[in-house]
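Enquirer: kindly return the folded structure for what I paste below:
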Amino acid sequence: MTALKNDRLLRALLREPVDRTPVWMMRQAGRYLPEYRESRSRAGDFLSLCKNPELACEVTLQPLERYPLDAAILFSDILTIPDAMGLGLYFETGEGPRFRHPVRTAEDVDRLEIADVEQSLDYVMGAVRTIRKALDGRVPLIGFSGSPWTLATYMVEGGSTRDFRIIKAMLYDQPALLHELLARLADTVTAYLNAQIRHGAQAVQIFDTWGGVLESGAYREFSLQYMQRIVSGLIREHEGRRVPVILFTKNGGQWLESIAETGADALGLDWTTDIGDARRRVGERVALQGNMDPCVLYASPKRIREEVSRILTAFGSGSGHVFNLGHGIHQFVDPAHAGAFIDAVHELSPAWHSRVAEG
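Expert: Here you go, the predicted model:
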């Protein structure tokens, strides 16, 4: 494999010295970019775009052509795993993802296909290989998956939900059934992420988008323990270097100490947690990623720069910070404002790493 020309992200995730704070954005390849919308139009629909390795590579690289980002993230979707398990994923216009065969009973769990990720998700692995080759060492490639709990919410509800009523009824009335589903998902996610690493992903992130809807004990029992199971089973050394693992639980600020004990290298933060407080709480155990409110990008470039400065100041000196949004970039953001955000990180962060820069 080609040597990395910019390994700033990987070093920051491992809390190693860097000259400036690395930056990337969740959903950095997406609908806010006109070139992405054109690629999606050529693909026909979102799922066809995900399942075409060449087009997935094309849209993965689009934000890197616009902005000096420190990482690429695989263009895919967290629901590829349930789709490979035979649930019949489709996207309803204006309503998001839907499954033709939701999982509601013990029989439904038993019928789940045990996905051979190399075979059933070969288009994802093809995208990883294609992207790595096209990057030619420019920046590292991040792979990802949804957490077992987050995947289960879609599988049980049959799609997106606002109240989580079906899966929470299962959690309280049939916890053993839900644990069986989550265990199967944890094993599949582990295999899926390991396959991404073998094919070229240089860091991986687990998106626990809906962990924050759980009460504290339920979070530990039904979300965190399965993410820890995944972390314990991941390939941590590949191509001669460590593969960092990032865990991101949206609205998970109350559990940072517990998440830091999973063995992950970094924790993703949403904007509801002060990054300075988070650093004091977790100490040097993990790096922190985040955590600007994506809606700041609707403000003026001057205000964006002020918010970047505030977050850098809150984190303080030294490494162990990857600048990101607190969740994905919104589709109506002006691309120029995203550029102003990235430029502000580049211009303001070296002062917080001055000893490295001087060395």
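Enquirer: from now on I want contacts and neighbour counts done on CA atoms only, so please keep to that.
Expert: Will do.
Enquirer: tell me the contacts of residue 264?
Expert: 231, 244-247, 286 (Cα atoms under 8 Å, 6 or more residues apart in numbering).
Enquirer: just give me how far stretch 232-240 sits from the chain centre.
Expert: With Cα atoms, centre = their mean, to the nearest Å as the basis, the distance from the averaged C-alpha position of stretch 232-240 to the chain average is 18 Å.
Enquirer: quick one: end-to-end distance for that stretch.
Expert: In stretch 232-240, first residue to last residue: 19 Å (Cα to Cα, to the nearest Å).
Enquirer: need the contact partners of it.
Expert: In contact with stretch 232-240 (Cα under 8 Å, 6+ apart) are residues 1, 190, 193-194, 197-198, 202, 242-244, 263.
Enquirer: also this sequence, please, to line up against the first:
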Amino acid sequence: MTHDFPPLKNDLLLRAARGEVTERAPVWVMRQAGRYLPEFRKVRESHEFFEVCRSPELATKITLQPIERYTGLLDASIIFSDILVIPQAMGMEVLMTPGPSFPDPLVTPTDVGKLNAVVDVNKELGYVFQAITRTRKELKGEVPLIGFCGAPWTLFAYMVEGGGSKTFQKVKTWIFKYPEESKALLLRIADVCVDFLVGQVKAGAQLLQIFDSWAGELSPHDFAIFSFPTLKHISTNVRRRLAEENLSAVPMTLFAKGANHALGFLAENAGYDVLGLDWCIDPVEARRIVGEKVALQGNLDPNVLYGGREAIESTVKRMCEGFRAGKGGWIANLGHGITPGVDPEDMRWFLQCVHKYSSISS
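Expert: Below you'll find the predicted structure:
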């Protein structure tokens, strides 16, 4: 399938993702189309969360909201969706009340039999592909469009825990008590991720990000056994499939939150162009660990956005100095998603400060 998309006017993100030192850092924010924006909350007044995800028209509208509000300040758009559309495609019910809730989680390995044996992503997740194509056209080339999915370990944790968790007792029971069954399900999830990500590129996504939000809940040993193999499986097979189908390769970002212990190993072995950083590692240290093998993305603590303009400016300045001290590409972002209580004008100030302090001439 070919699409007639408008030419891209701002390729800063794509150049940085490929390791180039850019004239300034491209900047975007995880969850930038979300609850902190009054225009987003207005849409949600009359539409349930997953209803928005499943409507290409509404998903496009919301994806464009921050691009329109912060004209000229954002260097990327990320499609409005949710990592939990994959468990839904696999046959699980997921509610947003307001956090994610699975009425019928996986309790023991026998419950895996309730999942769909085969997942046709075009049938189950075609609404995401339609939203991507529509958004890509409506962006008119202003900025690139990012597609994404959750990492298998993170999705597996939600599917077993039945929602978020403080202890992860249920899913850790699985990996310690049923290690082989856990690895089999993780690989099954990874295969759906591959199909989903390839479909997003076909639909028009220009960069892909994999969110391993719960990576930090695993010990280094368990991360190497239960998360890393699936992350490598995704990067290898997405690239293979794109090449086989004569599709252009797109940069791929891995955000393994809390797994800073694995940065060097991931840079060397995981097969991603960009590694996302949380705020618990210094940029200088991160660059020392990974060398010039990958670009880096991050890593302001999202709660700094509540600290007032002076705190935002000084923290952004320090962050920029840290990333600019090393060589290689850097994409400015928060160290996790923006939170609902942030004043949109403080978000604007954050973006303006990145523009000011990340410039090579600053």
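Enquirer: just give the TM-score of the two.
Expert: Between these two chains, after superposing, the TM-score reads 0.94 (TM-score structural alignment, normalised by the length of structure 1); 350 aligned residues with a Cα RMSD of 1.5 Å.
Enquirer: reformat the contacts of residue 264 of structure 1 as a markdown table; add distance to residue 356 of structure 1 and neighbour count.
Expert: Output for these, formatted as a markdown table (distance: Cα to Cα, whole Å; neighbours: other Cα atoms under 10 Å):
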| residue | distance to residue 356 of structure 1 | neighbour count |
| --- | --- | --- |
| 231 | 31 | 22 |
| 244 | 22 | 22 |
| 245 | 24 | 25 |
| 246 | 24 | 24 |
| 247 | 27 | 28 |
| 286 | 20 | 23 |
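Enquirer: so which of those persist in structure 2?
Expert: Cross-checking the contacts of residue 264 of structure 1 against structure 2 gives 231, 244-247, 286 as conserved contacts, using both residues aligned by TM-score structural alignment, their matches' Cα atoms under 8 Å.
Enquirer: out of those residues, who's nearest residue 270 of structure 1?
Expert: residue 247 (11.6 Å; Cα to Cα).
Enquirer: if I look at the closest one, how far off is residue 213 of structure 1?
Expert: 16 Å.
Enquirer: cool, and residue 326 of structure 1?
Expert: Counting by Cα to Cα, the gap from residue 326 of structure 1 to residue 213 of structure 1 is 16 Å.
Enquirer: neighbour count: those two, which is higher?
Expert: residue 326 (24 against 15; other Cα atoms under 10 Å).
Enquirer: OK, contacts around that one?
Expert: Residue 326 of structure 1 touches 268-271, 290-294, counting by Cα under 8 Å, 6+ apart.
Enquirer: so what corresponds to residue 199 of structure 1 in structure 2?
Expert: Structural correspondence for residue 199 of structure 1 with respect to structure 2 (TM-score structural alignment): residue 203.
Enquirer: how close does the equivalent of residue 74 of structure 1 over in structure 2 sit to residue 34 of structure 2?
Expert: Using TM-score structural alignment, the equivalent of residue 74 of structure 1 in structure 2 is residue 79. According to Cα to Cα, residue 79 of structure 2 stands 11 Å off from residue 34 of structure 2.
Enquirer: give me the more crowded residue out of those two.
Expert: Under the neighbour definition other Cα under 10 Å, residue 79 of structure 2 and residue 34 were set side by side, and residue 79 has more, 27 against 21.
Enquirer: quick check: closest non-adjacent residue to residue 230 of structure 1.
Expert: Using Cα to Cα, 6 or more residues apart in numbering and skipping residues adjacent in sequence, the residue nearest residue 230 of structure 1 is residue 190, 5.2 Å away.
Enquirer: which residues touch whichever residue in structure 2 pairs up with residue 23 of structure 1?
Expert: Counting by TM-score structural alignment, residue 23 of structure 1 lines up with residue 27 in structure 2. For residue 27 of structure 2, the contacting residues are 13, 73-76, 331-333, 351, 354, by Cα under 8 Å, 6+ apart.
Enquirer: with residue 157 of structure 2 instead?
Expert: Residues near residue 157 of structure 2 by Cα under 8 Å, 6+ apart: 168, 171, 214.
Enquirer: and with 10 Å instead?
Expert: Applying Cα atoms under 10 Å, 6 or more residues apart in numbering, we find residue 157 of structure 2 in contact with 106, 163-165, 168-172, 174, 186, 214.
Enquirer: same question for residue 343 of structure 1.
Expert: 23, 67-69, 301, 305, 308, 337.
Enquirer: any idea which helix is longest in structure 2?
Expert: helix 179-203 (DSSP state H).
Enquirer: follow-up on the earlier one: what about the match of residue 74 of structure 1, distance to residue 274 of structure 2?
Expert: From residue 79 of structure 2 to residue 274 of structure 2 the distance is 18 Å (Cα to Cα).
Enquirer: again, but for residue 153 of structure 2
Expert: According to Cα to Cα, residue 153 of structure 2 stands 19 Å off from residue 274 of structure 2.
Enquirer: which residues in the stretch 201-350 of structure 2 form strands?
Expert: Assigned by DSSP state E, counting those that start in this stretch, the strands in the stretch 201-350 of structure 2 fall at 207-212, 252-256, 274-276, 295-300, 330-334.
Enquirer: mean shift of the shortest one relative to structure 1?
Expert: I take that to be strand 274-276 of structure 2. Its matched residues in structure 1 lie on average 0.3 Å from strand 274-276 of structure 2 after superposition (mean Cα distance after the TM-score superposition for structure 1).
Enquirer: in structure 1, point out the residues matching that strand.
Expert: The alignment of strand 274-276 of structure 2 onto structure 1 (TM-score structural alignment) covers residues 266-268.
Enquirer: same deal with the last one?
Expert: Using TM-score structural alignment, strand 330-334 of structure 2 lines up with residues 321-325 of structure 1.
Enquirer: in the superposed pair, what's the mean gap between the matching stretch and structure 2?
Expert: Stretch 321-325 of structure 1 sits 0.2 Å off on average (mean Cα distance after the TM-score superposition for structure 1).
Enquirer: so what corresponds to residue 169 of structure 1 in structure 2?
Expert: Mapped onto structure 2 by TM-score structural alignment, residue 169 of structure 1 lines up with residue 173.
Enquirer: and its match, how many neighbours does it have?
Expert: Count around residue 173 of structure 2 with other Cα under 10 Å applied: 13.
Enquirer: am I right that it falls within a helix?
Expert: Yes: per DSSP: H, G, I helix; E, B strand; the rest coil, residue 173 of structure 2 lies within a helix segment.
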